[in-house]
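Colleague: generate a structure from the sequence data that follows.
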Amino acid sequence: MIEVEHLSKIYGSTVAIQDVDFSVNSGEILGFLGPNGAGKTTTMRILAGYIPSSTGTARIAGYDVHEQSMQVRQRIGYLPENPPLYPDMTVESFINFVAQIKGIAAGDRIIKVNSAIERCQLTEKRSVLIRKLSKGYKQRVGIAQAIVHDPPVIILDEPTVGLDPKQIIEVRNLIKSLAGQHTVILSTHILPEVSMTCDRATIINRGKVVKTDIPANPTQDSPLKSSYKIEVEGDITPIIPLLKNIPEVIELQVNPIENNYHSAISILAQPNQEIGKDIAAIIVNSGLGLLEMRRDRPTLEDIFLEVVGTGEVK
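Modeller: Below you'll find the predicted structure:
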């Protein structure tokens, strides 16, 4: 539904994004993840037809963003980081105004406006002036204006920035409800945003895509190594060579615990390898007590830090 190939944007001597490649499948929610200043907003603006790219191509629903701009705009809903709202209009009058701008026929307009208001849970606020709404409700109005014409593609740029925890949960649930009926790309620098909302993630850093096709909750098929934390009772000296000889083991560390021959063992294994049964068998067959064994699966944060670095991430 969304195809981006070798997209670049250059402002004078400043490269905002360079050779960006990714795609989004129909009905999917893709998290476009990166630190502040990585090039997320620039990419979203190009996809929305707000600014042109310097080189490369982007297609939405088969239409070229640059050469077929009007066809693309008819098929997208766009929520920029700061929603373009008119504070002195009521919620209903504003959504109706946007529906007119987007060319919805007069006979369909009432149905479309009511549907957008209901889907965004704005029914009780439909007659309220937008300037009197909380930021969370303003974000809902922003999403309502993006979906009022029922577009196949929705582009959301930092949709929960500045919201309180309750508002964040509400907006996340709203975005998740769009999946299936719409294809959604959501840019953010907030890791839980992707884990709790998206199907996949693409990571951008310093204007370049550094990782793509990452499961939002990478419990399987992760490119990172697996780790096991084990606590054993007894003399572990004889089993250390046996554990190291497991083919998938990369690294093993022993941390003695001053408590009746207890030891903590950390094992690092190859990615996507389940060696827990082998570890347990060696320990039990040696007559030692297996007090605890835990596998630490890689998280989206682990992957993010692996490819972007260890700078602070919100």
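Colleague: make it CA atoms for all contacts and neighbour counts henceforth
Modeller: Fine.
Colleague: how far away is the nearest residue to Cys198 once chain neighbours are set aside from Gly180?
Modeller: With Cα to Cα, 6 or more residues apart in numbering as the criterion, Cys198 has its nearest non-adjacent residue at 4.9 Å, and that residue is Ile29. Using Cα to Cα, to the nearest Å, Ile29 is found at 9 Å from Gly180.
Colleague: here is a second sequence; please produce its structure as well for comparison:
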Amino acid sequence: MSIDVSNITKTYGEQKALNDVSFKVSNPEIVGFLGPNGAGKSTMMKILTTYLNASDGSASVNGFDVVSKKKEVQQSVGYLPEHNPLYLDMYVREYLQFNANVYKVEKSRIEDIIELTGLTPEAHKKIGQLSKGYRQRVGLANALLHDPEVLILDEPTTGLDPNQLVDIRNLIKTIGKEKTVFLSTHIMQEVEAMCDRVIIINKGEIVADKTLSDLRQGQEQVVIVEFDYRVEDAFLLKLPKVKSVKNTQDFIYEITFSTDEDMRSHVFDFAHDNELKILQLNQKNASLESLFRDLTS
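Modeller: The predicted structure is shown next:
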């Protein structure tokens, strides 16, 4: 088992940041650790990476206890904290060489990691000259440098633009085919795009632990559409598999379908048949967002 957490509790004075938390993560697997701000996500990750000691309970990573085998845990884990700590005055290769020396990694590994993380076009620059997306890549490159079995990533996509998001998502998915990836986020789209399984934490306690396939069973889908004219709800209710219709604003409608099939083509055909123009047409998955909202509100 790559990560084994048993009855972990962490208190700060009278406040419990984590309360009797238990879960296991196998290899290879990408697990999303979800929760609202202040739920205990970062605290759990700091315990798993030996930066914090738990008040009670036990945890191991790659078979090493996080208290009695701290050095072994640190050597076998790649960690990208939420606030990526980088030496901005160092060049990309210089920074990775510095960390390679710490881990006693062969120099040839540096070029392999630069290529894997897509840093080649920017590798000649100082880190301070890089965009947020490329700085995240440097953090990931550093976390991967010593070829760890487990990657622990705290909010790895925060602050990235849409293009950067796609690149980092694809990189994490590629890594997750061979390694254990345990990542925290509060963005549902990131979970849908990358994860095999979801653990939801709220107020320091695990409130859900499910695979994505389990969450998709009986899944609902919401299509948000804006027409150029008002449409009676009764007409939209005739669309196949419609559960409900809500006119949210002016000519904008939220149509809930009782299926995980992409129903946007049906909405498009409806508009075409009724000589309506579509000004926007978006799809969102209602199941995971609803579950998150219900469990953490």
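Colleague: related to what we said a few turns ago, more crowded one of Ile29 and Gly180 of structure 1?
Modeller: Neighbours per residue (other Cα atoms under 10 Å) separate Ile29 of structure 1 from Gly180, with Ile29 holding more: 28 against 13.
Colleague: what sits against that one?
Modeller: Counting by Cα atoms under 8 Å, 6 or more residues apart in numbering, Ile29 of structure 1 touches Lys176, Ala179, Thr183, Val184, Ile185, Leu186, Thr197, Cys198, Asp199, Arg200.
Colleague: repeat that for 6 Å
Modeller: Ile29 of structure 1 is in contact with Val184, Ile185, Cys198, Asp199, counting by Cα atoms under 6 Å, 6 or more residues apart in numbering.
Colleague: number of nearby residues for the aligned partner of the third one in structure 2?
Modeller: Okay, so that is Cys198 of structure 1. Under the alignment (TM-score structural alignment), Cys198 of structure 1 maps onto Cys195 of structure 2. Counted by other Cα under 10 Å, the residues lying close to Cys195 of structure 2 total 22.
Colleague: I'd say Cys195 of structure 2 and Glu29 touch.
Modeller: No: taking contacts as Cα atoms under 6 Å, Cys195 of structure 2 lies outside contact range of Glu29: 8.0 Å.
Colleague: surely Ile201 of structure 2 is in contact with Pro36?
Modeller: No: Ile201 of structure 2 is beyond contact range of Pro36, at 8.0 Å (criterion: Cα under 6 Å).
Colleague: so the two - more neighbours on which side?
Modeller: Neighbours per residue (other Cα under 10 Å) separate Ile201 of structure 2 from Pro36, with Ile201 holding more: 24 against 18.
Colleague: helix or strand: which one has the more buried one?
Modeller: Using DSSP states H and E, Ile201 of structure 2 sits in strand 197-202.
Colleague: what's the following helix or strand after that strand?
Modeller: strand 205-211.
Colleague: helix or strand next in line after that next one, which one?
Modeller: Downstream of strand 205-211 of structure 2, the next assigned helix or strand under DSSP H and E is helix 212-216.
Colleague: what does the helix or strand following that following helix rub up against?
Modeller: Downstream of helix 212-216 of structure 2, the next assigned helix or strand under DSSP H and E is strand 221-227. Contact partners of strand 221-227 of structure 2, identified using Cα under 6 Å, 6+ apart, comprise 251-257, 260, 277-286.
Colleague: and with 7 Å instead?
Modeller: The list of residues contacting strand 221-227 of structure 2 from outside it, by Cα atoms under 7 Å, 6 or more residues apart in numbering, reads 251-260, 264, 276-286.
Colleague: gap between Gly27 of structure 1 and Gln181 of structure 1?
Modeller: Distance from Gly27 of structure 1 to Gln181 of structure 1, by Cα to Cα: 6 Å.
Colleague: and for Ile169 of structure 1?
Modeller: Distance of Ile169 of structure 1 to Gln181 of structure 1, given as Cα to Cα: 21 Å.
Colleague: neighbours of the residue nearest to Asp64 of structure 1 when sequence neighbours are not counted, how many?
Modeller: Nearest residue to Asp64 of structure 1, sequence neighbours excluded (Cα to Cα, 6+ apart): Ala58, at 5.9 Å. Ala58 of structure 1 sits with 26 neighbouring residues when counted by other Cα under 10 Å.
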